[in-house]
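Novice: only geometry, no sequence info:
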């Protein structure tokens, strides 16, 4: 380990100042330098790891920096050790000196502590039971399906993972018509399934609007909600009729249809009521009714 650190320090100093003499005081601290295995080559410093970032995402970034710098296994172990911060440094207490110098052993312990491989059965269950929630858009549902598939099947080939994601997306759709349409379309990729679902939903909404307008034009019937709105507007706009006069009694304030029957007011006067009614009826010849 000490030899590897010393070698890296000498390479960095010589590449930065090739004509200067290297002394003990001129060697910078290793924690502040960017490791590089080739003199004069721009080095890529890996990000720090505190245990809060998902380990799988961080390892991809670290491996990308290692490939760019051309590090070997020993240099990767040194760089990963120096990249640990905060709580993540506690992992070093569980390692022997030999394990700390071996990159694979260091990654193995970090994977056990911060990785998600031991949670695969949990993600399997979540993916199996994942359905589109009420009010959840197709884009949000598709993004969560893609996340769960990669967590549940991290070592699965890409083509197999795509088929699993498409099937989970179809099984979890809320709308049955959309599910049937996508099943007949046979999408091979998750993005294709999402695009087809969005197109079908847009076409279905357009057809519903057109069919509603066509039904009103053909039947001449106004839906209940529209009819209620029209009645409300008419009631607010049109003035109420006042000074309504009853044809039976001649009083103001009610109509003849609301006037109580004569029998209720004067029981036993049915014949007289008929006679008076005929004399007052405008349709009877010789009626006494005058406007």
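Specialist: Structure's in. What do you need? All of these numbers come straight from a predicted model, not from anything done at the bench. Numbering: from 1, shown residues only.
Novice: Every contact and neighbour count from this point should use C-alpha atoms.
Specialist: Will do.
Novice: sec struct for residue 18, please.
Specialist: The three-state label given to residue 18 by DSSP: H, G, I helix; E, B strand; the rest coil is coil.
Novice: And residue 156, by the same measure?
Specialist: coil.
Novice: Just give the number of residues close to it.
Specialist: 13 (other C-alpha atoms under 10 Å).
Novice: what's the burial count for residue 218?
Specialist: Residues near residue 218, counting by other C-alpha under 10 Å, number 8.
Novice: An error on my part: the question was meant for residue 142.
Specialist: Per other C-alpha under 10 Å, the neighbour tally for residue 142 reads 22.
Novice: That one against residue 171, yeah?
Specialist: No. The pair residue 142 / residue 171 is not scored as a contact, 11.8 Å apart, by C-alpha atoms under 8 Å.
Novice: Now the common contact residues for the two.
Specialist: With C-alpha atoms under 8 Å, 6 or more residues apart in numbering applied, the contact sets of residue 142 and residue 171 do not overlap.
Novice: What is the host helix or strand of residue 206 packed up against?
Specialist: Assessed by DSSP states H and E, residue 206 sits inside helix 190-219. In terms of contacts (3 or more C-alpha pairs under 8 Å, 6 or more residues apart in numbering; DSSP states H and E), helix 190-219 is packed against helix 138-152, helix 158-172, helix 176-185.
Novice: now residue 167: how far from residue 56?
Specialist: Separation of residue 167 from residue 56 (C-alpha to C-alpha, to the nearest Å) stands at 25 Å.
Novice: More neighbours: the two, which one.
Specialist: Legend: neighbour count by other C-alpha under 10 Å for residue 167 and residue 56, higher for residue 167 (18 against 15).
Novice: got the contact list for the more buried one?
Specialist: Contacts of residue 167 by C-alpha under 8 Å, 6+ apart: none found.
Novice: And for residue 133?
Specialist: Counting by C-alpha under 8 Å, 6+ apart, the residues that residue 133 touches are residue 174.
Novice: residues contacting residue 50?
Specialist: By C-alpha under 8 Å, 6+ apart, the neighbours of residue 50 are 84-89.
Novice: do the same with residue 54
Specialist: Contacts of residue 54 by C-alpha under 8 Å, 6+ apart are 114-115.
Novice: rerun that using 10 Å as the cut-off
Specialist: With contacts defined as C-alpha atoms under 10 Å, 6 or more residues apart in numbering, residue 54 is in contact with 114-116.
Novice: Roughly how far does it sit from residue 157?
Specialist: From residue 54 to residue 157 the distance is 21 Å (C-alpha to C-alpha).
Novice: One more to weigh against that first structure:
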């Protein structure tokens, strides 16, 4: 049997007026935003303001905390610097004390005893030893007082208890008693009368004349002391031939005169004695020549 034909539903027709209305409704919904109520808009605005205020407040707190940390860091750095300086000063003081004590224990030099002779020379010895040991004036006075012997020890009885260990009173008293500054005329007369003794070497004569010239002219320039010493050295020589040859060389100082005199004397010994003609000695030490009598100063 033939299959019956399927019945299709009738086509739905839309009128032109209805289609225009639908197009108009769709166009309106696409162009305009959906309507929102005013209460919802106010709520969204408040939320945005609250978020901005929270961010601003948080940023302000961060700036304040950062500024506080900067000041705190600066304060800690200043305290650290002060502590470092204090520590360095304490360490330096401790090192100096340890170095000073170790030097006193291991390297301290003692003063020679002083019995009241040639105070100026002994004072130079005290200065050298004190500088080597690092003594101050009080330490120097204590060491000087403990080194006095013989006549110099009686100086302590003329001073008070405090002045015995003070540098200025102690040295002033010793200078007045044993100093040679006020005895210039006495030493000048001794220097003029100084003559070479029998058997006295040229070096011993020069050393004695240098000392006498220093004591005879205290406070004078060194050039004046050297000139007077050279003149006294030439005058004190016992050998007239040596004296003439040395005077012709015009020495500038006592040491220069001593060096030249020793060279001239060595040449004379090599050539032979000008008194007896034999070698091995100079004319001043010739056994056939009458020796001058020694003079007491």
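Specialist: Received it, and whenever you're ready, just let me know what you need. These numbers come from a predicted model, not from an experiment.
Novice: quick revisit: in the second structure, what range does the helix or strand following the helix holding residue 206 of the first structure match?
Specialist: Heading C-terminal from helix 190-219 of the first structure, the first helix or strand you meet, by DSSP H and E, is helix 224-237. Counting by TM-score structural alignment, helix 224-237 of the first structure pairs with no residue of the second structure.
Novice: tally of neighbours for residue 228 of the second structure?
Specialist: 23.
Novice: Please say which position in the first structure it maps to.
Specialist: Matched by TM-score structural alignment, residue 228 of the second structure corresponds to residue 164 in the first structure.
Novice: just residue 192 of the second structure next, same as before
Specialist: With the correspondence set by TM-score structural alignment, residue 192 of the second structure lines up against residue 128 in the first structure.
Novice: Quick check: its match vs residue 182 of the first structure, distance?
Specialist: With C-alpha to C-alpha as the criterion, residue 128 of the first structure and residue 182 of the first structure are 19 Å apart.
Novice: thought residue 229 of the second structure was touching residue 191?
Specialist: Yes. Taking contacts as C-alpha atoms under 10 Å, residue 229 of the second structure lies within contact range of residue 191: 8.4 Å.
Novice: Mutual contacts of these two, please.
Specialist: 208-213, 235.
Novice: Can I have the buried ones of these as a ChimeraX selection?
Specialist: Filtering those down to the buried ones (16 or more other C-alpha atoms under 10 Å) takes a single ChimeraX command:
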select :209,210,212,213,235
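Novice: Now distance to residue 242 of the second structure too, for the shared contacts of residue 229 and residue 191 of the second structure, in a markdown table please.
Specialist: Formatted as a markdown table, those follow (distance: C-alpha to C-alpha, whole Å):
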| residue | distance to residue 242 of the second structure |
| --- | --- |
| 208 | 19 |
| 209 | 18 |
| 210 | 20 |
| 211 | 23 |
| 212 | 22 |
| 213 | 22 |
| 235 | 11 |
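Novice: now, which of the shared contacts of residue 229 and residue 191 of the second structure sits nearest residue 144 of the second structure?
Specialist: For those, the closest approach to residue 144 of the second structure (C-alpha to C-alpha) belongs to residue 211, at 23.3 Å.
Novice: residue in the first structure matching that closest one?
Specialist: Match for residue 211 of the second structure (TM-score structural alignment): residue 147.
Novice: Next, work out how far apart residue 172 of the second structure and residue 110 of the second structure are.
Specialist: On the measure of C-alpha to C-alpha, residue 172 of the second structure and residue 110 of the second structure end up 22 Å apart.
Novice: what's the answer for residue 123 of the second structure, then?
Specialist: 14 Å.
Novice: More neighbours: which of those two?
Specialist: residue 123 (16 against 13).
Novice: so who does the equivalent of that one over in the first structure touch?
Specialist: Residue pairing (TM-score structural alignment): residue 123 of the second structure is matched to residue 59 of the first structure. Residue 59 of the first structure sits next to 46-47, 49, 53, 65, 80, 107, 110-111 when contact means C-alpha under 10 Å, 6+ apart.
Novice: Distance check, residue 59 of the first structure against residue 4 of the first structure.
Specialist: 22 Å.
Novice: next one: residue 123 of the first structure
Specialist: Distance of residue 123 of the first structure to residue 4 of the first structure, computed by C-alpha to C-alpha: 41 Å.
Novice: More neighbours: those two, which one.
Specialist: residue 123 (20 against 12).
Novice: and that one, what element?
Specialist: helix 120-128.
Novice: Identify the residues contacting that helix?
Specialist: Under C-alpha under 10 Å, 6+ apart, the answer for helix 120-128 of the first structure is 116-117, 129-130, 144-154, 164-165, 168-169, 171-172.
Novice: and what of stretch 210-225 of the second structure?
Specialist: For stretch 210-225 of the second structure, with C-alpha under 10 Å, 6+ apart as the criterion, the contacting residues are 118, 120-121, 179-192, 194, 206, 209, 226-230, 232-233, 252-255.
Novice: please redo it, this time with the cut-off set to 7 Å
Specialist: Here stretch 210-225 of the second structure makes contact (C-alpha atoms under 7 Å, 6 or more residues apart in numbering) with 180-181, 184-185, 187-188, 191, 228-229, 254.
Novice: Give me the neighbour count for the equivalent of residue 116 of the first structure over in the second structure.
Specialist: Aligning on TM-score structural alignment places residue 116 of the first structure opposite residue 180 in the second structure. Residue 180 of the second structure has 19 neighbouring residues, counting by other C-alpha under 10 Å.
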